[in-house]
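Enquirer: Give me the fold of what follows.
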Amino acid sequence: MKILRYILFPIVPIYYLVTWLRNKLYDLGIKKSVSYNFPVICVGNLSVGGTGKTPMIEYLINFLKEDFKVATLSRGYKRKTKGFQWANEKSTAESIGDEPFQFYNKYERDILVAVDVDRQNGIKRIRGIENPPQVILLDDAFQHRKVKAGFNIVLTTYANPYFKDMVLPTGNLREPRSGIKRADIIIVTKCPEVLSESNKATILNSMAPKPYQHVFFSSIAYANTLISVHSTLKIEDLKTFTLVTGIANAKPLVDFLEAKQLDFEHLNFKDHHEFSQQDFDGLNKKELIVTTEKDFMRLKQFESLQHKLFYLPITVKINDKSKINKLIKKFVKHS
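Expert: As a prediction, the model looks like this:
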């Protein structure tokens, strides 16, 4: 795969020019964006996958849901339905996508969850209901320029920050680095739990944020208890197991489990992998399966796996939680 990316390097200038020109047309107002007079918060990135958007959306849900009526709007990547869809008791990962299905399963009593590739139409449908939500969270819509979110939170990983990357197909960037100027908040995700001030300063110097931008650093916090459909299991009680991942970057989870000196094999599938009957037959032979919450949403459909299928919850730890919360609440209250 890496060799192919280098072979495709001549395409990089073409991709760069096309995406740069598209953004410039929106910046100049030649291509039109729709703004809103109510709070719309976008969580996105410059690169393809693996920056931690889902945990960040959940962070916002947990922070906002006590004071505001919240809705999430996603495209519903790889779902087998079309158009606008509300999440409901009949929804599955196949009908609305794995991340929205995860949001619905965790927060169905607290928020509304919807999917639509056309974010303008999605927002219109969400706001068109009786007693509409006060805040809409857009999941992975930073490049969806037809909608102009009032507040943009852009994520970039500590291991592969956007300022050291290049555009597709050789790099991972969906658009040129200059797109970062549209961000209100930049979060460096998946940092080491202890990050020195000098290391932060080096990153900030490379990033050179604009005066209106705020930069934060976050790390992943893993729970001590794994969860299944029917029971829970302490990490210290884990013995031999199979780790199953279908996410963009499983390395932080693998590193965490290895640091615990646990004995496991790792079946690493591509991001948003659609588990087939053949996959199920192989997994059904395993004694104990540990997976991510996103993969759990897809795998739990196989009833015979449910008694041995567990996921490890994660949360986001942000270095200056009070400051970012104040910035978010200020935007919501004054929109």
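Enquirer: From here on, just use CA atoms for contacts and neighbour counts.
Expert: Noted.
Enquirer: Isn't residue 191 up against residue 160?
Expert: No: using Cα atoms under 8 Å, residue 191 makes no contact with residue 160, being 10.7 Å away.
Enquirer: These two: which has the busier surroundings?
Expert: A direct count of neighbours by other Cα atoms under 10 Å for residue 191 and residue 160 places residue 191 higher, at 17 against 14.
Enquirer: contacting residues for residue 94?
Expert: Neighbouring residues of residue 94 by Cα atoms under 8 Å, 6 or more residues apart in numbering: 78, 79, 80, 81, 298.
Enquirer: What helix or strand is it located in?
Expert: If you go by DSSP states H and E, residue 94 is part of helix 93-96.
Enquirer: Tell me the buried residues in stretch 111-118?
Expert: For stretch 111-118, the neighbour count (16 or more other Cα atoms under 10 Å) marks 111, 112, 113, 114, 115, 116, 117 as buried.
Enquirer: Let's see which of these end up in strands.
Expert: Here DSSP state E is the test, and the buried residues of stretch 111-118 give 111, 112, 113, 114, 115 as lying in strands.
Enquirer: I'd like those written out as TSV, with distance to residue 35 added.
Expert: What follows is those, written out as TSV (distance: Cα to Cα, whole Å):
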residue	distance to residue 35
111	23
112	21
113	21
114	19
115	19
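Enquirer: with the residues you listed in mind, which one is nearest to residue 21?
Expert: Lowest distance from residue 21 to those (Cα to Cα) belongs to residue 115, with 28.1 Å.
Enquirer: I'd like the structure of this one too, to check against the first:
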Amino acid sequence: MNFIRKILFPFSILYGGIVWFRNFLFDCGVLKSYSFELPVIAVGNLSVGGTGKSPQIEYLIRLLTNSYTVATLSRGYKRQSEGFILADAHSNAITLGDEPFQFYSKFPNIQVAVDANRKNGIEQLLKGTVKPDVILLDDAFQHRKVKAGFYILLTAYGDLYADDYMLPTGNLRESRNGAKRANIVVVTKCPPDLSMADRQAIARKLKLKSNQQLYFSYIHYDDFVFAGHQQEDVTAVKAMDKVLVAGIAKPEPFFNHLQKEGDVMMTFADHHHFSEKDIKAITEKARGNKIITTEKDYVRLKGRLPEEQLFYLPIKSAFISDSNNFDKTILNYVGQSTGNRSVY
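Expert: Coordinates of the predicted model:
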């Protein structure tokens, strides 16, 4: 924690008090939360960004789409549009935001919507000609106006909410006490070989309630980088001279996975809108070599950099253990809530 953040601690107390009071008003019913008859799963975190929400949402999409009509609803962070938008063939990262457009591009059989007002977004989805069986709320743990039926809280390994402080001293958007709303807590971005002893130590630190489930996941990197219908083996790409471009919250694992000595690494802010100046700088740094970026950045850079140079590295969320139990818990919740599917 740097010195500036330390001296801002009194503001953390003030901010924490305001957030606590807001949550208290929702908890006691002074501020109203709205619930819906269909299953609604909220995925989020207590901190600001970098916990792997998009891979977790995609995991749920893959789990559910074979049996249910799935919709995702996001705020559409940094999109240049307002109100409710349902993704269609005319949508792009500018109108939807990068992560929702990524969902739409990868999963054409689901509905992808954005609306800062999640209550209105759900109502609009339910008015559509194709009504979803289940709605996945992206980054909605603090959106108390909608009461989801199921909450998945993410916290990153090495940056646990139990070790953090409220903004602006730390990175927490609400106090650690907010974790009590979660049905499941997933410690993300773990080393794939995280030992049972280390998992037990984290469990003791998080102090979950007896009715809450705890899982540990890691980021699984694809064996290939992609550009349209082209693909290159990651092992070969690692050995090449290249430029690595990332506009995500915590790009270090991405860089560490692909870089070799002498590679150029260009870091931008999370959800960065690349300007013409940025594009020129990337092109000049590349000098004709490959440009490898994240999947989220690719949807904003595609069409603006040479197609033969620009590639992205897909990632997935994978569980260290107990994935079957996680899947069963989610499928049971959705099956029981819809009332029209058999459950385990």
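Enquirer: where exactly do the helices run in the stretch 201-344 of structure 2?
Expert: For the stretch 201-344 of structure 2, the helices defined by DSSP state H, counting those that start in this stretch cover 234-239, 252-258, 276-286, 295-301, 323-338.
Enquirer: so what's residue 164 of structure 2 up against?
Expert: With contact taken as Cα under 8 Å, 6+ apart, residue 164 of structure 2 is in contact with 170, 171, 172.
Enquirer: ok, the residue mapped onto the second one from structure 1 - how many residues close by?
Expert: Just to be clear, that refers to residue 171 of structure 2. Alignment note (TM-score structural alignment): residue 171 of structure 2 maps to residue 172 of structure 1. For residue 172 of structure 1, the neighbour count with other Cα under 10 Å is 17.
Enquirer: you'd agree residue 172 of structure 1 is up against residue 47?
Expert: Yes: with contact defined as Cα under 8 Å, residue 172 of structure 1 counts as touching residue 47 (5.1 Å).
Enquirer: what distance separates stretch 242-259 of structure 2 from the centre of its chain?
Expert: Distance of stretch 242-259 of structure 2 from the chain centroid (Cα atoms, centre = their mean, to the nearest Å) equals 17 Å.
Enquirer: for the longest helix along structure 2, packing partners?
Expert: The longest helix of structure 2 (DSSP state H) is helix 9-27. Here helix 9-27 of structure 2 touches no other helix or strand, going by 3 or more Cα pairs under 8 Å, 6 or more residues apart in numbering; DSSP states H and E.
Enquirer: What segments of the stretch 151-300 of structure 1 are strands?
Expert: Per DSSP state E, counting those that start in this stretch, the stretch 151-300 of structure 1 carries strands over the ranges 151-157, 185-189, 214-222, 225-227, 232-234, 241-245, 264-268, 289-291.
Enquirer: show me what contacts the match of residue 171 of structure 2?
Expert: Neighbour list for residue 172 of structure 1: 47, 48, 165, 166 [criterion: Cα under 8 Å, 6+ apart].
Enquirer: Now rank those residues by neighbours and give me the top one.
Expert: Counting neighbours by other Cα under 10 Å, residue 47 leads the contacts of residue 172 of structure 1 with 25 neighbours.
Enquirer: Not counting sequence-adjacent ones, nearest residue to it?
Expert: Counting by Cα to Cα, 6 or more residues apart in numbering, residue 47 of structure 1 lies nearest to residue 173, which is 4.1 Å off, once chain neighbours are set aside.
Enquirer: Number of residues surrounding the one you found?
Expert: 20.
Enquirer: Make sure it is actually in contact with residue 167.
Expert: Yes: the pair residue 173 of structure 1 / residue 167 is scored as a contact, 4.1 Å apart, by Cα under 8 Å.
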